[in-house]
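Participant: Fold the following for me, if possible:
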Amino acid sequence: MEFVTYEQEGFIGVVTINRPKALNALNTEVLELLNKVVDAVDLEKTRALILTGAGAKSFVAGADISEMSLLSKAEGENFGKIGNDVFRKIETFPIPVIAAVNGFALGGGCELSLSCDIRICSENALFGQPEVGLGITPGFGGTQRLARVVGIGKAKEMIYTASNIKAEEAYRIGLVNKVCSADELLDEAKKIAKKIVRNAPIAVRASKKAINDGISLDMDNAIVIEEKLFGSCFETEDQKNGMKAFLEKRKVEGFTNK
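Facilitator: Model (predicted):
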């Protein structure tokens, strides 16, 4: 069985963690396959990615404890680096990535969703960072991204208490953008993706880069990043065609990614 699968639907790519018997838990093999799948995405043909898990029970239930239980200090650090490298690649991927979270998103699963730009979840979704109950810390970016998304106080509460939260609470604190039924989840993710791919791809990518690069800077330096990316759009055919269509009171026939 291929533990990570990829499907192309027009301008949308769908990546699925496909290890349902293990609740899509992340071991070294799955992380390496995920890395290869992301590297293989054709950015000329793909303008948005959806990341989800196989089956109805779990997005990703966490990192594989059976593998982690045997690790030494050095091996544990290396395992954390493997996960962090892949998740950082997703976080900084040029095009938007949407997490469609079905069921459990615990530990590494919560951290994987946090590396995505937009998160939507099913009504039965469950989020949490249970690592301290196992004698470890979150190791794939959870101590860093969770606080940036939901605030330091809530992140510390979730991590220190190893408490899980349900879908509605995840929505309330801003961890997810939307909650829907399990049957509608993938379709809802595709609806968002389709709205994204209708827009100028270069501008969407520049917007993602501006947000990601500027978020950790002070405002004076952050707006310089925005100015440069804003200016770079004026070299594109899409900008010229988009503004011409607006002035002529018509819709753009289709952005060309040039």
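
Participant: drop to CA atoms for contacts and neighbour counts, all remaining ones
Facilitator: Fine.

Participant: so Asn212, which of the three states?
Facilitator: Per DSSP: H, G, I helix; E, B strand; the rest coil, the local secondary structure of Asn212 is helix.

Participant: Around it, count how many other residues there are.
Facilitator: Here the count is done by other CA atoms under 10 Å, and Asn212 has 15 residues near it.

Participant: mind checking how far it is from Ser181?
Facilitator: Remark: distance between Asn212 and Ser181 (CA to CA, to the nearest Å) = 30 Å.

Participant: now swap in Asn18 and tell me
Facilitator: Distance from Asn18 to Ser181, by CA to CA: 21 Å.

Participant: my guess is Ile196 meets Ala48, correct?
Facilitator: Yes - using CA atoms under 8 Å, Ile196 makes contact with Ala48 at a distance of 7.1 Å.

Participant: next up, for comparison:
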Amino acid sequence: MMRSKLLSLVPCATGPFRTMSTTTKLTTVEVNDKTGIATLTMNRPPVNGLNLDLLRDLRQSIAEIEGNKSRGLILTSSNPTIFSAGLDIMEMYKPDKERVRAFWTALQDAWLALYGSSVPTAAAINGHSPAGGCLLATSCEYRVMLPKFTIGLNETKLGIVAPMWFMSSFLSVLPRREAERALNQGRMFTTDEALQIGLVDEAAGTKEEALEKCAQFIGTFAKVNPIARALTKQQFRAAELEQLESERAQDLEKFLFFINQPAVQKGLGIYLESLKKKAKN
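Facilitator: I've put the predicted structure just below:
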């Protein structure tokens, strides 16, 4: 896998980057012909809930960006107030046995692809980013967030235990003591709080500004050998990537066992009812 990713970094012999836009059902990829940076936009109304289809599209789009020899990847959302609301509860509530297996496998695939991407990655967080949304953001190398939104891994408040690789992404950004406390509390951080503790790197007033700041970060690697940079990044992240790769089957079985517990299903049901009440009000 690493060899194919590194080969994709060899300069293209066909000429300069071209402006292009490709759309799958739930994601859009746009490559800037001047910078060579790809913007990957999630587009699953109403809140970019990470269901099986969106996760598969994310994985496919990341592979496309690496295959197009883009110089970097910016992850963002078409929703003006939600980056991603996290894992789609409906994939886990009274789940179909085969679909829920495919769902968790697709989540593993998407995380491995983003966290281990050979190109520089940044997140333009233009909305709320709880749980799985925070996972995607912290899997990137740089984060720029708009004001008056929140971000965090709030799984414990939903009665869910975040797997170790969720925690690994969090720990790659925050000091261990800060990360442990936040995970145990299921804490959501405001933009200002996230900036203060280092959960995000910069704040921006608009989505356009956030995208520009992400592009500037990716631009800092312009004079760095891309293969050396990719190998350095992947060595830093090798332990977490290899752990999930080697424990994928066990991780899946743990998730299936946990999600099928009556108490967990009851908690998910209560949460869904609360969402319905909010929608009515």
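
Participant: okay, Ile196 and Ala48 of the first structure: which has more neighbours?
Facilitator: Between Ile196 of the first structure and Ala48, Ala48 has the larger neighbour count (other CA under 10 Å), namely 26 against 18.

Participant: Confirm for me that the more buried one is in contact with Val197.
Facilitator: Yes - Ala48 of the first structure is within contact range of Val197, at 6.6 Å (criterion: CA under 8 Å).

Participant: Determine the set of other helices and strands touching whichever helix in the first structure runs longest.
Facilitator: Identified as the longest helix of the first structure according to DSSP state H is helix 73-91. Helix 73-91 of the first structure sits against helix 28-39, with contacts defined as 3 or more CA pairs under 8 Å, 6 or more residues apart in numbering; DSSP states H and E.

Participant: what's the average per-residue distance for the helix it packs on once overlaid on the second structure?
Facilitator: Taken over the aligned residues, the distance from helix 28-39 of the first structure to the second structure averages 0.8 Å (mean CA distance after the TM-score superposition for the first structure).

Participant: about what we covered before: between Asn18 and Ser181 of the first structure, tell me which one has more neighbours.
Facilitator: The residue with more neighbours, out of Asn18 of the first structure and Ser181, is Asn18; 22 against 14, by other CA under 10 Å.

Participant: wait, what's in contact with the residue mapped onto that one from the second structure?
Facilitator: Aligned by TM-score structural alignment, Asn18 of the first structure pairs with Asn43 of the second structure. Neighbouring residues of Asn43 of the second structure by CA atoms under 8 Å, 6 or more residues apart in numbering: 26-28, 77-79.

Participant: same question, Lys178 of the first structure
Facilitator: 119-121, 171.

Participant: try 7 Å
Facilitator: Going by CA atoms under 7 Å, 6 or more residues apart in numbering, Lys178 of the first structure touches 120-121, 171.

Participant: same thing with Leu135 of the second structure?
Facilitator: Residues in contact with Leu135 of the second structure (CA under 7 Å, 6+ apart) are 166, 169.

Participant: re the thing from before, where's the closest residue to the match of Asn18 of the first structure other than its chain neighbours relative to Gln108 of the second structure, distance?
Facilitator: Leaving out its chain neighbours, the residue that sits closest to Asn43 of the second structure by CA to CA, 6 or more residues apart in numbering is Leu26, at 4.9 Å. Distance of Leu26 of the second structure to Gln108 of the second structure, given as CA to CA: 18 Å.

Participant: and what of Glu202 of the second structure?
Facilitator: From Glu202 of the second structure to Gln108 of the second structure the distance is 28 Å (CA to CA).

Participant: Pull up the aligned stretch in the second structure for the helix or strand that contains Lys228 of the first structure.
Facilitator: Under the criterion of DSSP states H and E, Lys228 of the first structure resides in helix 219-232. On the second structure, no counterpart of helix 219-232 of the first structure exists by TM-score structural alignment.

Participant: cool, stretch 127-134 of the first structure as well?
Facilitator: In the comparison with the second structure, stretch 127-134 of the first structure aligns to the range 151-158 (TM-score structural alignment).

Participant: mind checking the end-to-end distance for the matching stretch?
Facilitator: Rule used - CA to CA; the end-to-end distance of stretch 151-158 of the second structure is 15 Å.

Participant: Please enumerate the strands of the first structure.
Facilitator: 4-9, 12-17, 48-53, 58-60, 97-101, 104-106, 118-122, 126-128, 164-166, 178-180 (DSSP state E).

Participant: hey, which of those is tucked in deepest?
Facilitator: strand 58-60 (a mean of 32; mean count of other CA atoms under 10 Å).

Participant: Show me what it packs onto, helices and strands only.
Facilitator: strand 48-53, strand 104-106 (3 or more CA pairs under 7 Å, 6 or more residues apart in numbering; DSSP states H and E).

Participant: Could you check which residue of the second structure pairs with Leu185 of the first structure?
Facilitator: Leu185 of the first structure maps onto Ala210 in the second structure, by TM-score structural alignment.

Participant: And for Ser163 of the first structure?
Facilitator: In the second structure, Ser163 of the first structure lines up with Arg187, judged by TM-score structural alignment.

Participant: go on, Gly153 of the first structure?
Facilitator: Using TM-score structural alignment, the equivalent of Gly153 of the first structure in the second structure is Arg177.

Participant: Give the aligned range of stretch 249-263 of the second structure in the first structure.
Facilitator: Aligned using TM-score structural alignment, stretch 249-263 of the second structure spans no residues in the first structure.

Participant: Please identify the buried residues of that stretch?
Facilitator: 251-252, 255-256, 259 (16 or more other CA atoms under 10 Å).

Participant: Determine which two of those are furthest apart.
Facilitator: Within those, two members stand farthest from each other by CA to CA: Asp251 and Ile259, at 12.2 Å.
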